[in-house]
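# prediction below, plus the sequence it came from.
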Amino acid sequence: MSSSDQSKTCNAPKTEWPELVGRTIKEAKETIKKERPDLKIEVVTVGTSVPEDFNLKRVRIWVDTVAKIPTIG
């Protein structure tokens, strides 16, 4: 049983959102805020160095795709 299955059966607060993989940052932030308004959301680019501290009040959304063609001008 995954940790998300356990949290559903134990009525514990949700701790992960696998259903948000592939969604927009906006959708992810809105969903997490709706389900866990107590959390601080950080959007982080994959490969960015972040502190390895564990924080029960923080969730990181890792992003790694270019959404639009980079152009000069």
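It's in.
# rest of the way, CA atoms for contacts and neighbours
Noted.
# now the residue nearest in space to the middle of the chain: how far from Thr24?
For the chain, the residue nearest the mean C-alpha position is Ile61 (3.3 Å; CA atoms, centre = their mean). Ile61 sits at a distance of 10 Å from Thr24 (criterion: CA to CA, to the nearest Å).
# all helices of the protein, in order?
Secondary structure of the chain (DSSP state H): helices at 3-9, 25-35.
# contacts for the last one?
Helix 25-35 is contacted from outside by Lys14, Trp17, Leu20, Leu39, Ile41, Val43, Ile61, Val63, using CA atoms under 8 Å, 6 or more residues apart in numbering.
# structure B:
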Amino acid sequence: MGRAAVRAAASTAAGDDEQKTSWPEVVGWVTLNADFKISSDRPDVSTAFYMIPTPLPTDYNPKRVIIVCDSRNVVVQTPVIG
């Protein structure tokens, strides 16, 4: 499953049984603040940081959230599970 498909399938929690799978609210945040928010929401996942234009992993990992940042360490894409 590609990143675009994962992003399209990702959704935020709507009920108590669903867990959050994307964090659009952290786009524009400093990476460490975004990491803290994601870790607060989902302590069961790890975060991985990638600076653009570094290629992103192509494999899907349900226990990983990828945070893509620019040279100023600001999040530039919605972090999603994968």
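On my side now, so go ahead. This one's a predicted model, so the numbers in the text were calculated from it and none came from an experiment.
# any idea what the TM-score is?
Taking TM-score structural alignment, normalised by the length of the first structure as the basis, the two superposed chains have a TM-score of 0.75; 64 aligned residues with a CA RMSD of 1.9 Å.
# one step back: gap between the residue nearest to the centre of the first structure and Asn11 of the first structure?
24 Å.
# then Leu56 of the first structure?
Applying CA to CA, the value for Leu56 of the first structure to Asn11 of the first structure is 17 Å.
# what do you get for Trp17 of the first structure?
Separation of Trp17 of the first structure from Asn11 of the first structure (CA to CA): 16 Å.
# now do Asp53 of the first structure
Distance from Asp53 of the first structure to Asn11 of the first structure, counting by CA to CA: 26 Å.
# go on, Arg58 of the first structure?
Distance of Arg58 of the first structure to Asn11 of the first structure, computed by CA to CA: 20 Å.
# next: Lys40 of the first structure.
With CA to CA as the criterion, Lys40 of the first structure and Asn11 of the first structure are 21 Å apart.
# so for the two, which sits in the more crowded spot?
For Lys40 of the first structure versus Asn11, neighbours defined as other CA atoms under 10 Å are more numerous around Lys40 (15 against 9).
# what are the ranges of the strands in the second structure?
Ranges of strands in the second structure, per DSSP state E, are 46-51, 64-69, 80-81.
# and stretch 30-44 of the first structure, which stretch of the second structure?
Aligned using TM-score structural alignment, stretch 30-44 of the first structure spans residues 36-50 in the second structure.
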